[in-house]
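**Student:** Coordinates for the following, if possible.
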Amino acid sequence: MSSTPTTAKPAPAAPTEELLSRLDAGGPRYTSYPTADRFVEAFGPAQYRQALGQRRSGPQSAGAVGGSSPLSLYVHVPFCESVCYYCACNKVITRQHRHGAEYLESLGQEIALHVGALGPGQRVSQLHLGGGTPTFLSDGELTQLMSLLRAAFDVQTQAECSIEVDPRTVDAGRLAHLKHLGFNRLSFGVQDFDPAVQQAVHRIQPQEQVSALMASARALGFDSINIDLIHGLPKQTPASLARTVEQVARLRPDRVALYGYAHLPQRFKPQRRIHAQDLPGTAQRVTMLSNAIAGFLEHGYDYIGMDHFALPTDALATAKRQGRLHRNFQGYSTQPDCDLIGLGVSAIGRVGATYSQNAKSLPEYQDALRAGELPVVRGLVLTRDDVVRRSVIMALMCQGRVVFESIELAHLLDFRRYFDAELQRLEPLVGQGLVEIDADAIQLTPLGWYFVRAVAMVFDRHLQADRDRERYSRLI
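**Tutor:** Okay, the predicted model is just below:
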C-alpha cells in the first residue's frame, strides 16, 4: 500500500451478524472531536465573543468582505405539536403557534449580536434548519426567518440550504413555498412505516402520505431528498423493518439515514413511555441492521459511512468516491470544513479552535438575549492534542484513511511515536480484517467502513480515559 490517497469505494457486501455482535458497544458519533459531552461551563459568552472577534480580525478576513472562508449556519427550531416517544432531541411540545412569533424575535436578537461581533455580509455556503420541527413555523414565519438570515449574511447563490420536515406538517403547497424560499434539500423524518411501530412510538404517518410528498418534492425540483429511519424501535422486528426498507427503496430517496435507537429513559423523559419489553433484543437488532444494510446495497445504494446511504448519482456518494467527504454537527457533508454558527436554543457552533453551545431551556435562552448577551452557556477551547486527534478521527470518518505524513506536516510531530499506544490498540481490528496498517498510512478495509466508529474510538483520548460509555448510543 502506498501513501498516495485512494478513492473510497462502497463496501461490496453487508457485514455478518457475528461481526456486528462482536463489535456492538457504546460510542460517539463523532460529529465533532472532542464530543459535545466534553464541553465545560467555564466557556461562556466572553470566550465565544473572543472567538468571533478572532475570526473577524484574522488573516482570512483582512481586506475581504465576509472573509475568504464561508460560514455554515444551523438554526434550531425546538417546537413540536406532539411528542415522539423515541425522541432525544431538544424540543418544546406545544400546540400554541404564537410561540413561533416569539421565538423569531429571539432569533432576530441573536442574529444581530452575531452581526455585531462578526461584521455584516459574512458569506454562507451551507444553511440547515433542524429541530424539533422547523415546519412548526408557518409559511409566513419561515419567510420572515429566511429574510432575517439573508439580511444579516451573504447566503451564496449555490449554497446548500436544507430543512428537516415532519411529513405530518406539510403538503404540496408548503413544499412549493420551501422551494420558493431557496431550500434545495429536504429531509423527511419517517423512522418506520409499520403501523404497530408507529403506534408504539406515537408517530402515525402512512406510507402513502410520504409517497405523495416525495412525488411533489421531485416535481418541484429539490436537489436531494433524504429519509430518516430508526432501527431498534419498540414492536419492530426483522421482518417489519425489511418491509420498511423495501418501501423506502421503492420511493428512491437520494439519501437514507438509518440510525440505531438508544433507549436512555433516565436521560430522556419521553422514552419512559416506551415499554422495555417491546424493544427488540440484541440479536434481533443485529439481524435488523445486517438485513437493512444488505437491502439498501441490493437496491443500488452506496454505503457512505456510519448509518448513511446514498444513490451513486447523489453528491454525497460522489464526494465519497472522490475522497472529498466532510463531517460536521449535521453529519456527513460535501461542504468543505468551515466555521459553523449555531442559532437558537441548544444550538452548537464551531468557530476556529472552539466549540460552543447555547442554553438548552427556552427561558434561559431568551433571558440572555433580553439582557443583550449571547446565550452561550458552555463550550470548549481545543488543546493542541485535541486538534491533532480531530484531524486523525475526521480523516478516518470521512476518507477511511490516515496518511502519516499529512498529519506530521500539519502538526509537526512523529505519527508513530505520538500514537504508539493507539497503533497497538488497532492490532485486534487489523486481525479482524477491518484495518490495514503499513509504513505510510492507516486504511479502513471495505468491511471496516461499517465499523468506522470503533476505529475512531481508538484515537479518542477522552474516551479511553473514561470507561463510562453508557452516555453514548450503541454502534448497533
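
**Student:** Please count neighbours and contacts with C-alpha atoms only from this point.
**Tutor:** OK.

**Student:** buried sites along stretch 222-239?
**Tutor:** Within stretch 222-239, the residues that count as buried by 16 or more other C-alpha atoms under 10 Å are 222-238.

**Student:** among those residues, which are in helices?
**Tutor:** Among those, the residues falling in helices (DSSP state H) are residue 238.

**Student:** Now do the helices in the stretch 251-400 of the chain.
**Tutor:** All helices of the stretch 251-400 of the chain, identified by DSSP state H, counting those that start in this stretch, fall at 282-298, 315-322, 362-370, 384-399.

**Student:** what's around residue 130, how many residues?
**Tutor:** Counted with other C-alpha atoms under 10 Å, residues neighbouring residue 130 total 22.

**Student:** right, and residue 141 touches residue 99 too?
**Tutor:** No: with contact defined as C-alpha atoms under 8 Å, residue 141 does not count as touching residue 99 (11.0 Å).

**Student:** in the longest strand along the chain, what's buried?
**Tutor:** Looking across the chain with DSSP state E, the single longest strand is strand 153-165. For strand 153-165, a neighbour-count test (16+ other C-alpha under 10 Å) marks 153-156, 159-165 as buried.

**Student:** what would these look like in a markdown table with distance to residue 20?
**Tutor:** Compiled in a markdown table, those are given as follows (distance: C-alpha to C-alpha, whole Å):
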| residue | distance to residue 20 |
| --- | --- |
| 153 | 45 |
| 154 | 45 |
| 155 | 43 |
| 156 | 42 |
| 159 | 38 |
| 160 | 34 |
| 161 | 35 |
| 162 | 32 |
| 163 | 32 |
| 164 | 30 |
| 165 | 31 |
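
**Student:** farthest-separated two in those residues?
**Tutor:** Using C-alpha to C-alpha, the buried residues of strand 153-165 reach their maximum pairwise distance at 154 and 165, which is 24.6 Å.

**Student:** what sits up against the longest helix anywhere in the chain?
**Tutor:** In the chain, taking DSSP H as the definition, the longest helix is helix 98-118. Residues from elsewhere that reach helix 98-118 (C-alpha atoms under 8 Å, 6 or more residues apart in numbering): 49, 52-53, 55-56, 136-137, 141, 145, 148-149, 152, 343-344, 366, 369, 372-375.

**Student:** One more sequence to fold, the one below, so I can look at both together:
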Amino acid sequence: MITPDLKLVEKYNQPGPRYTSYPTAPQFTENVAAEALVADMGKSPLSLYFHLPFCASLCWFCGCTKMITSKTAPAEQYIELLEQEMDLMLPHLGQQRPVQQLHFGGGTPNHFTPEQIDTLARAIHSRFHFAEDAEISAELDPRRLTQDHIKAFARLGVNRVSFGVQDIQEKTQKAVNRVQSDEQNRDAIRWAKEAGMCSLNIDLIYGLPYQTPDSIHETLNQVLSYDPDRLAVFSYAHVPWIAPAQKILERHGLPSGEEKIKMLGVIIRELTSRGYQYIGMDHFAKVSDPLAVAQRNKTMQRNFQGYSTFHDVEICGFGISSISQTNNTYRQNVKDLNTYESMLNDGKLPLDKGYVLNQDDRMRRLTIMRLMCDHTLHFQTLSKELGIPFKDYFASELNQLKSFIADELVELNSDYLKVTPQGSLFIRNIAMIFDAHLAQSKARHSKTV
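**Tutor:** Presented below is the predicted three-dimensional model:
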C-alpha cells in the first residue's frame, strides 16, 4: 500500500514534464523543414489521432486546445479540412499500412452531430486500412451525449470509450463550470455497453475547489459503481499562464498541497484495495485489463495519448495542435484554426514545430520511457539494446540519484535501478535526472505531484 509522505512531497513537488515524449514538446522548434519531419516515415502499423477541438462551453480547469461554440457548422467545415490534411499526408505514409489504433480527442468529439460523425467515419475508412483487432477510442462528454451519438461512434468502429466525470459534488461542479448528473453518466455508460464498446475509462480530477479527502472518497464510491475498466485520476494542474480561465478558480480557493496529498492517499488506497492496479502517475486499471497486464509484462508504452499497450506503431496526428511521432522525429500542427485552413488551402502540411532526434536523444528517450512504464532500468538489457555500456554512459545521472536513494524512493545496485512503491509517486522527478534538455529549458510546467 502506497501512503504519500507529506515531507517528501514538500521536498520533491516541483515543476516538471509529464514525459509523454522525449525530448518534450517545449523543445520542438520552428527551425525544422517539413520535408525532414515527414521523410522518416517507416513501415510499422499506424496509430492515428484526430483532434476535434469544439466545445459548447468552457470548463474552467481545462488546459486543452479547444474552441468554444454552440454551433455545429464549424464542425462540418473542420471535417473538410481534415480530409484535405489526410490527402496531403497519405503519399508520405505509404500504401496499405494497417491502422492498429485510432483515438479521437478534444475538445469534445460528441460536439459533432451523429451525421457529422458518419461523414468523418467515411472519410477515414475510405483512406486507411484497419487491422481486425484495431483499438478505436473516443473521449466523450456525458452532458451532451445522446444515444444516437453512441450509435454513430459504434458505426465508426469505436470499441473503447472514455467519459469525463471529474467530480460528482455539485459545489465543485459549479465552481469549475461543469455541472453533470449521475443520471447523465449512467445513461452514457449504458448506451456504450449496449453498443458493444468493450472498455470504459473514467476521467477524474483532484485538487479542484471545495474538494476534500472525504469528498474524493464519495466521488470514488459513486464512480466505482459504474464499474470502469480504467481510471485516469489527474492532479489538477494550475497553469493560468497557459489557460487564463483557470484564474476564475482562484476566487473559490484551491486545496492546499497537504490536502491534495491526503486526497491522493485516499485515491490510491481505495482503488488498489478494490481491484485496480496502480499503473503510474494518474492511471489505474483493473488487474485483468490489458494495460495492467502489459505493465506487469514490461511491454507497456507511453506517448502523447498517455499509457498504451501498443509498442511498434507510428503516431500520425490530424487536426489543430495534434502531435505525430516517428522513430526519429516529432511534429506538431499549428494551433490556430485560420492558419490551419490557410496552409491546407495552399497545399501545405499544417506543421508548426518539430524535432529531429539525435543519437543521445534516442538513448535518453528509451531510458526515460522504460523508467516511466516499468519503474525499473535493467542495465545489461539497456546496454544491449542501446549498444552502449549503460552505467558508464549515464554515470553522472546515476550519481545524482543519491537523494532519492537516501529517501528510499529508489534502489540502486550493480544490475538495476528500481523505483520503490513510494518512489512511484515521484516518477517524474526521477525521470528528470535523465533529461539533458531540462536545465536549458525555459518552459513552465505543472508540479510533479
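
**Student:** TM-score for this pair?
**Tutor:** The TM-score (TM-score structural alignment, normalised by the length of the second structure) is 0.96; 449 aligned residues with a C-alpha RMSD of 1.6 Å.

**Student:** Just list the residues touching the alignment partner in the first structure of residue 328 of the second structure, thanks.
**Tutor:** Correspondence of residue 328 of the second structure to the first structure, assessed by TM-score structural alignment: residue 353. If a contact means C-alpha under 8 Å, 6+ apart, then residue 353 of the first structure has 381-382, 387 as its contacts.

**Student:** how about these in CSV, adding neighbour count?
**Tutor:** Below are those laid out as CSV (neighbours: other C-alpha atoms under 10 Å):
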residue, neighbour count
381, 20
382, 16
387, 15
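
**Student:** which position in the second structure aligns with residue 330 of the first structure?
**Tutor:** Match for residue 330 of the first structure (TM-score structural alignment): residue 305.

**Student:** and its match, how many neighbours?
**Tutor:** 12.

**Student:** For it, which non-adjacent residue is closest in space?
**Tutor:** Nearest residue to residue 305 of the second structure in three dimensions, chain neighbours excluded: residue 20, at 7.5 Å (C-alpha to C-alpha, 6 or more residues apart in numbering).

**Student:** element containing the one you found, please.
**Tutor:** Element membership for residue 20 of the second structure (DSSP states H and E) is empty, with no helix or strand holding it.

**Student:** Map it across to the first structure for me.
**Tutor:** Counting by TM-score structural alignment, residue 20 of the second structure corresponds to residue 31 in the first structure.

**Student:** residues contacting that match?
**Tutor:** For residue 31 of the first structure, the contacting residues are 327-331, by C-alpha under 8 Å, 6+ apart.

**Student:** ok, so of those, who is nearest residue 397 of the first structure?
**Tutor:** Using C-alpha to C-alpha, residue 327 is the member of these that sits closest to residue 397 of the first structure, with 7.7 Å.

**Student:** who touches the closest residue to the closest one other than its chain neighbours in this structure?
**Tutor:** Spatial nearest neighbour of residue 327 of the first structure, excluding adjacent residues (C-alpha to C-alpha, 6+ apart): residue 333 at 5.6 Å. Residues in contact with residue 333 of the first structure (C-alpha under 8 Å, 6+ apart) are 316, 325-327.

**Student:** could I get the residues you listed as a markdown table with distance to residue 74 of the first structure and neighbour count?
**Tutor:** Shown next, in a markdown table, are those (distance: C-alpha to C-alpha, whole Å; neighbours: other C-alpha atoms under 10 Å):
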| residue | distance to residue 74 of the first structure | neighbour count |
| --- | --- | --- |
| 316 | 19 | 26 |
| 325 | 19 | 26 |
| 326 | 16 | 21 |
| 327 | 14 | 19 |
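
**Student:** Now, the residues you listed that are in strands?
**Tutor:** 326-327.

**Student:** can you list the contacts of residue 333 of the first structure in a markdown table and add distance to residue 303 of the first structure?
**Tutor:** Shown next, in a markdown table, are the contacts of residue 333 of the first structure (distance: C-alpha to C-alpha, whole Å):
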| residue | distance to residue 303 of the first structure |
| --- | --- |
| 316 | 10 |
| 325 | 13 |
| 326 | 15 |
| 327 | 15 |
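
**Student:** Of the contacts of residue 333 of the first structure, just say which sits nearest to residue 41 of the first structure.
**Tutor:** Taking these together and measuring to residue 41 of the first structure by C-alpha to C-alpha, the closest member is residue 327, at 25.1 Å.

**Student:** Pull up the gap between the closest one and residue 362 of the first structure, please.
**Tutor:** Residue 327 of the first structure sits at a distance of 28 Å from residue 362 of the first structure (criterion: C-alpha to C-alpha, to the nearest Å).

**Student:** What of residue 146 of the first structure?
**Tutor:** Relative to residue 362 of the first structure, residue 146 of the first structure is positioned 21 Å away (C-alpha to C-alpha).

**Student:** same thing with residue 471 of the first structure?
**Tutor:** Applying C-alpha to C-alpha, the value for residue 471 of the first structure to residue 362 of the first structure is 24 Å.

**Student:** ok, the two, which is more surrounded?
**Tutor:** Ranked by neighbour count (other C-alpha under 10 Å), residue 471 of the first structure and residue 362 place residue 362 first, with 16 against 13.

**Student:** Run through the residues that contact the closest residue to the more buried one other than its chain neighbours.
**Tutor:** Setting aside the residues directly before and after it, residue 362 of the first structure is nearest to residue 345 in space (C-alpha to C-alpha, 6+ apart), at 6.2 Å. Residue 345 of the first structure is in contact with 76-78, 358-362, 365, counting by C-alpha under 8 Å, 6+ apart.

**Student:** with the contacts of residue 333 of the first structure in mind, which one is nearest to residue 439 of the first structure?
**Tutor:** Of the contacts of residue 333 of the first structure, the one sitting nearest to residue 439 of the first structure (C-alpha to C-alpha) turns out to be residue 325, at 24.5 Å.

**Student:** and the gap between that closest one and residue 315 of the first structure?
**Tutor:** Look at residue 325 of the first structure and residue 315 of the first structure: by C-alpha to C-alpha, they are 10 Å apart.

**Student:** Overlap of the contact sets of the two?
**Tutor:** Residues touching both residue 325 of the first structure and residue 315 (C-alpha under 8 Å, 6+ apart): residue 334.

**Student:** and of the helices of the stretch 251-400 of the first structure, who's closest to residue 95 of the first structure?
**Tutor:** The nearest among the helices of the stretch 251-400 of the first structure, by C-alpha to C-alpha, is helix 362-370 at 15.8 Å.
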